[in-house]
Each structure stands twice: as structure tokens, then as C-alpha cells.
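Engineer: take a look and give me a structure for this.
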Amino acid sequence: MKKAIFTLAIGDNPMYKAALESFQAYADKVGADLIVSDKLHFHINIKDPIYSASPAWPEKLFTAELLKDYDRILYLDADILVTPHARNIFEEYTDLETVYMFDEGRHLNRDLPISQINEALGPADNWQTVDGKQSYYNFGMFLVSKECKLFQLATLEGMQKVCNTVKFYDQTYINYIIQKHNIPNQCVDAEFNRMEFLGQENYKKASFIHYAGRGYRIKCPSREIRYVDDYCELYPEKVTAQERQQMKLSAWNLFIKNLSKKSYVPQMLLHIIGKPTLGRQWL
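Structural biologist: Model (predicted):
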């Protein structure tokens, strides 16, 4: 059975190098190819969106093309870190007609985006519920096989209809397609998409750590700095002292750049102020 791990990494975010290293190590471990998309295959017209909306989000639809050559695809966002002790997800979840994702709707109220897309595209009858909460899968990780119809039914045109009006438009659209067409689906164990809202305790014991949102900042100034710091701790044999310093410096520089945009304080001044305090701890 031909397997691939697919991710999207466009730009020079310091997380990406570490992420791809961890993905490649996992691909070697489970006998899969690593496929990295560093350019967009789809164009979507985002204009005056009500919510945050990226033109890169439809890129996950490229999974349909990959399934022409591969039997199974594991997609991972590039802000996920695969740990060296990660279990083999391909062996854990084996039904080929089922899409496997983590159901964040069991933990977070996602009634708003669900109601928005039902209004935009017509109701998906009998939306699944778990303990009275509407099912809503996180789209940052999924395992899908050639026999599953999800990416035969999900289209760029469908995303275009909702990208400017629906919250988390790509993720919500995929959830809608699953529910509308009764596609077999199953929630994976949280260790395969471990996010901060599940708590910070022992998160590094998970197989896939997802640094979405605040990303386990835990007194750390940014998720990128936290990510790089965790990577260096979990994979000490993969980075030299010089590489470790460069990765941490790149993450710090990105933090200062973003902070400057938000505060309108010059980057040089932020470096002068921050390095003797925060920077001393993380660099």
C-alpha cells in the first residue's frame, strides 16, 4: 500500500524547517513519502471577508490529486510537530472508506460556523452530535484513503461560496461535506492532534503536537519560539548547537517583527528592550 504524508509550507516561518524534519523522520518510520507543497495550486477570491481567511487554505484540496497516485494520505499542518515516539497512525486506523480527524466540537462550541454554512449552502440534515454537541472536525490533520469520497465531493467552487462569510471557511466546508454526504468518519485519539485547549500537562507525550492558536506559549512570547524550543528538546540529535541557536534566533526575530507590526514600535528598539529580559531566557 502506497502512503504519503502531505503538508503545505510556503514562506520562511522558522517552524517549517523543524516541522519538515519531524515529518521526514516519521515518514521514514512508517514507510511513507513526504510531499511538501511550497506553492499554491488553487486560486480563491477572498474579498472583504468577515473573518480571518487565507488564500492558502484550499491547498488541502490537492489531496484529490495525490490520491490518484497514493492509496492513503496523512495531511499535517506545518505547525504540527511529530514526536520521535509517535505511534503509527496508518496501523491504528485502517478502514479505507473512513476519514479520520480529531473532533474538536466535543470540546469547543462550533455552533456558529455550522449554522453559517448551513444557511449558505442549505442544511445538512441530521448533523452528528456527541453528548449533545455538534461534531466539528479540526482540519489541521486528517488521514484519508483512495476509497473515501471526501475529496471527490469537496471542491474549490464550494469553498469560494463561503470563504468571505463563514468562520474557518475551509474547515467548516469540509465538515459540511462530511455531514451532507454522510461520509464515514471517525474521531482519532487526541494524541494524534494534541492542541492546547486540551491542557498543557504532558502535551509532549503526544504523537502529533498541534501548535494552533497560542500554541503552548506557557510564559513563552510566541508559539514559534515554543515550537522550536520543543523541537530542539525532543530531537537533540538532529540539531547542532549552532543550528539550534540559529533556529531560536529566527523564531525570536519573527516574534519581534510581528510585535513591531502590532505595537508600531521599531524592531531595533524592541530588540534592545527585549533581549536582556525575554530574549535571555529563550535565545
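Engineer: going forward, measure contacts between C-alpha atoms and count neighbours the same way
Structural biologist: OK.
Engineer: which residues does the spatially closest residue to Leu67 that is not a sequence neighbour contact?
Structural biologist: Computed as CA to CA, 6 or more residues apart in numbering, the closest residue to Leu67 that is not its neighbour in sequence is Lys146, at 5.5 Å. Applying CA atoms under 8 Å, 6 or more residues apart in numbering to Lys146 gives the contacts Leu67, Lys68, Tyr70, Asp71, Arg72, Leu96, Glu97.
Engineer: thought Arg87 was touching Val30, still the case?
Structural biologist: No - counting by CA atoms under 8 Å, Val30 does not reach Arg87; the two are 9.0 Å apart.
Engineer: what ranges does the chain have for its strands?
Structural biologist: 3-8, 33-37, 72-76, 80-82, 99-103, 129-130, 133-134, 137-145, 185-187, 208-210 (DSSP state E).
Engineer: and for comparison, fold this next one:
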Amino acid sequence: MKSHARADEDAKNRYGADYATEFCDLIQTFAATASTFLEWGSGETTKLLCQIAETRPAPFVLTIDHNLIYQKTVAELLPRYEFLHLRCFDLQGPSYCQADTFPSYSSYPKTLGLTFDVVLVDGRRRVECALVAFQILSENGIVLLHDYRRTRYAPMMCLFETVYAGNQFLVLRQMKKLLCCNTRSSFTMRRRYAVAVTVRGERAQREFDLTHTFTKQYAASIEADFFVVGENSSLPVHRLKSVAAELLHTYDRLLLLDADVVIRPQAPNIFDVVPDNMLGAYPEGLFFPRKDWCSELNVLYELTDPIQEHEYFNSGVLVISQQHVALLESLGTDVVFGHPQFEQGFLNIKRKSANIPLYALSQDFNFIPNTSVQPTDWRYAFFYHLAGSGKGKRLHTRVWSIADEWPMTYTKRDLTAADTRVTLIREVCLQIVGVECKVFDASDFYYNDSQAFPLINAAGVLIARFPEKKCSGFLELAVFGPYCDLRSGRWRLQYFDPDGVGLYFPSAELEVSSSATETIIISRRPWPEDGIFEFYVEEKIIGVEFKIFRRGQGVDFENVRLTRVAD
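Structural biologist: Predicted coordinates:
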């Protein structure tokens, strides 16, 4: 076989000189047109699969591991490929009852309703993984088995035919005489699907303005009709989801989303994942502490069959069938206690009391980034939900807000996670389509309070305000930060005002430097008319800060975008 040009030197050193070349050559020889890849066992091959995938049309790479710390280390060494999906699952999975629907390490891919052209079995539970691989291989798909000479893997050979035995890998295809047992009926009744997002208020609208393109594309990809609900409803916000019940009188099934959910391109059809007779929702009580909430709900709603922590779900992503329309309708008519969590607590209790079976969606269909519980990396998600998500590091806990505008009156209030959510959504929406960028808001910077300060404006938007001042003729340091790390390459820096327009600040100058290395990246210079600063970083640099020096002109900025661009 021909040597593969992109063979990885680290893989040679760790697994043998022929490891990477054999792996790549086998895929090129036996799966030359493959575009969908699955591997059990993240590592060197994750990099190799991504390098191969980026040369193929519509690539999709799913890598599964049971060790999150190790997998995160692997992920940090990779570019943020928009087609790469990282997943970490327990080897066994939860066992709260005999009807658990939450997947395990080996069973997870089967839940997605996807097929794969190439499957690498190189992790734990290999015989189990091979059984699942047999069921999800595409026509003419191949399985690659590493360390195949181990006798404990022999049972899987009853499912496959050996195509090629290399020094490192065995190439397998499904045994033809068994394929008839693995075929699905070609007849399926046409179902009517709807995807709906609840939107009301300026903040939700700003979130929806960023996420709606992805949601509409997803709806089209699964042949569902798209709706926005609640815009003109007179119902209180916590009852807004009940408006979507009307759709279930026309449609067989409904995907109901919050406005702060970002759906990645190529996400699987969630209606294929959740059975018709069940309510699909993510059981956040499996991962977040919800015992106290459940106890309080059980008392408030006087449940005779108490809700348990492991079945408490998040209501930001719901898959509802027509037969369960009463669940949403009751939200518009019944008594709702405001704590804990208004509509979410109510829907949990109502599902339990109505005995509606719950299908536990895996984390990736409602991935809530939280540094204390799970990664903030969007590559772990199909549906990335910024529910209550704030920033891991906060420079400010209280900020100024506008009490009234004539004359201007300021008051201080707590800075909440919701105040910074739009910035996080904006960054994710850019990154998931392949833009390497960082987006910052006013909470990411330090201030010379006499020159500038973070502020919640009259529209409820977090901004940095430079108040109008009598011009002294001297430039004074006003804002500095955010002390980020950048990898080598050309970067474009631009500030944006609250209307989304590039900021022109003619009475100011900007300097970019590294506080860690005391390196000047951009020496202090006047603000250009297009508001764009570009600079080149020769090698990774840490502690990068932007310093704004200003005179008396008053301006506001909402966010700062730092984008890596082609040389």
C-alpha cells in the first residue's frame, strides 16, 4: 500500500512506525468515498480521522470515550473542526430502574438513527461496540479493529467477514447472510412534524436573532415546519409554552425549543430518537443537583408518587407527541408555583402525575455548558443550550443600569448570567460554522471608572459606556483586558456598537500587548475609519490585552470580536 502523506509522527512513536500510515491507507483503499466516521476510543486516530474527513464532502466525525479528562486533552490539541463531535459516556450507564432509556458508552450511536461509513473499534467494551457497529454501518461500510489478535475479541467475528488483515488493524464488513436480519422496513407512514421556538421580550428576541437561522435549517433538514410562538400572546412568560399546544392539533409531533438553543449543522433527526409514546427531554437531575427542587415540588403539588432527582428534566428542549397535548394545555390553565423554576417545575410534576413515560435524551440534545459539571465545549453538543449559562470567570458582580434617561440617572444592580448570554451565543454561532474567533462583552474588561464603565442600557443590553467628557487634550487609559490566549496566525480585532455596527472612535487610540510577556503586538495607534485592527502572532501568546486610550468623545460598545483570518 502507498504511504499516506499525512501520517502522524506521534502515532508512529507511540504505536509503531506503521500505525498511522496503515490506518490512513486502509481507509483510502477500502472506504475511498467515506464521509461519516465513528470511533470508540479517542486519541491519535481522532486527529487522523479529522484530517481525512476534511478532504471529503459533508464530513461527520463522532468520537466516543469514557474518560472525560483524557478526551478533553485530546480535543485541546485539535483545531475546532465544525464536523467533529466529542462524546463521553459511562461504560455501563445509569441503572435507576429496568426502564432506563439513557445510553451507555457502547449503545449511544445506535440511538441517533445515523449510519456510518467507517467505524473504528479501539476503546473499551469492544465486543459490545462491534455488535452496535454491525447495526449502524452504511452499505459497503467497514469496521476497523485495532489489536485484533486478542482472543477475547473472537466473538465479534460471527457478525463480520474479514476483508483485510494488516499488521495493526483488521478490516471487516457485515456478514452478508446476516444482513437480511438487520434491514429495516422501507415503508414508514408520513408524519407531520413541527419545530417551534418560544420568543417574547427584547432579550429573547436578541437571542433568537442569532439562533433562528440554525433552527430553521434544522427544521428543513428533518422535513418539519418551523414556527415562532408567543410573540403576540398576552400570557405571562412562564406560561408561554402552552401556546404551542395549538400546533399539536395539526401536527403529529412537536420539537419545542427555548430561544437560546443553538442547533449544530448535521444534528440527527430528534424525532427518530424519541419514541412516539414518550416525552423526550434531557434529565438534568442526573448531572446537576436537583434533589432539593424535587422535594419542594413534591410538597407544593402534593404528589402521591414523588418525582425523583434522576427523572427531573430541563424544559428548554422538549419532544412532544399529539397524544400528550394536554401537558402543554395544562400549563396555560392550571396553578403554577413560581419556585422552583416556574414552568419547568410544573411540567415535571404534570408529566409525573399524568404518568407520561419519559425518554431521557442524552446530554448532546440539550447540552448545558457548566464548568463545574460538564465541558463548555460546543463539540460535545448537537443542541447547545445556554440555559442559565454565565462565564466561568467574572470580573464584575454588580454593574450600573439606567433608572431613567431624563436627566440620566444610574443605579447599580447584580450582573446575571442572562446579561452575558447573547455574547456566548454569538461566539458559538460563529464557531460552529468554522469561524475561529473569540467574542467578548463589557464584563470581560477592567475600567478606569472616571473614563468608562460597564452598563445595562435602557434596552437591557450590557454595554461599555464612555461618557461624554470635556476634552482635556490628553489621552487617558479607559478600558483594558481581556487577557486572552491566542495561537499563531493573523487576527482581526473589531469593536461593535449596540446596533451591531463596527465602532468608529476617532478620539481614541488602541494598543494591543501581552501582559504576560510584556510584548507590544500593536503599538498605540489612532482608530481607523473601518474600525478594524489586524495583527500577526508568530507563536502562541498568552495574556493578550487591548487598551483603549480616549479623550472626551462619548460612545458605547457592546461586544468585541477577535477573528483568525487567512494570511
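Engineer: could I get the strands of the first structure as TSV with mean neighbour count?
Structural biologist: Shown next, in TSV, are these (neighbours: other CA atoms under 10 Å):
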stretch	mean neighbour count
strand 3-8	23
strand 33-37	17
strand 72-76	23
strand 80-82	29
strand 99-103	23
strand 129-130	12
strand 133-134	18
strand 137-145	22
strand 185-187	18
strand 208-210	26
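Engineer: of the contacts of Lys146 of the first structure, buried ones?
Structural biologist: Of the members of these, the ones counted as buried by neighbours, 16 or more other CA atoms under 10 Å, are Leu67, Tyr70, Asp71, Arg72, Leu96, Glu97.
Engineer: coming back round to it: mind checking which of the strands of the first structure is nearest Leu283 of the first structure?
Structural biologist: strand 80-82 (20.2 Å; CA to CA).
Engineer: what's that closest one aligned against in the second structure?
Structural biologist: Aligned by TM-score structural alignment, strand 80-82 of the first structure falls on residues 261-263 of the second structure.
Engineer: quick check: closest non-adjacent residue to the residue in the first structure that Phe382 of the second structure lines up against.
Structural biologist: For Phe382 of the second structure, the aligned residue in the first structure is Ser207 (criterion: TM-score structural alignment). Nearest non-adjacent residue to Ser207 of the first structure, counting by CA to CA, 6+ apart: Ala86, 4.0 Å away.
Engineer: got the contact list for the one you found?
Structural biologist: Contacts of Ala86 of the first structure by CA under 8 Å, 6+ apart are Tyr26, Ala206, Ser207, Phe208.
Engineer: what sits against Ser37 of the first structure?
Structural biologist: Per CA under 8 Å, 6+ apart, neighbours of Ser37 of the first structure: Phe6, Thr7, Leu8, Ala9, Ile10.
Engineer: tell me the counterpart of it in the second structure.
Structural biologist: Under TM-score structural alignment, Ser37 of the first structure pairs with Val229 in the second structure.
Engineer: quick revisit: which of the contacts of Ser37 of the first structure are also in contact in the second structure?
Structural biologist: With the contact criterion set to both residues aligned by TM-score structural alignment, their matches' CA atoms under 8 Å, those that also touch in the second structure are Phe6, Thr7, Leu8, Ala9.
Engineer: from Leu247 of the second structure, how far off is the aligned partner of the second one in the second structure?
Structural biologist: When the second structure is aligned by TM-score structural alignment, the residue opposite Thr7 of the first structure is Val197. Distance from Val197 of the second structure to Leu247 of the second structure, counting by CA to CA, to the nearest Å: 12 Å.
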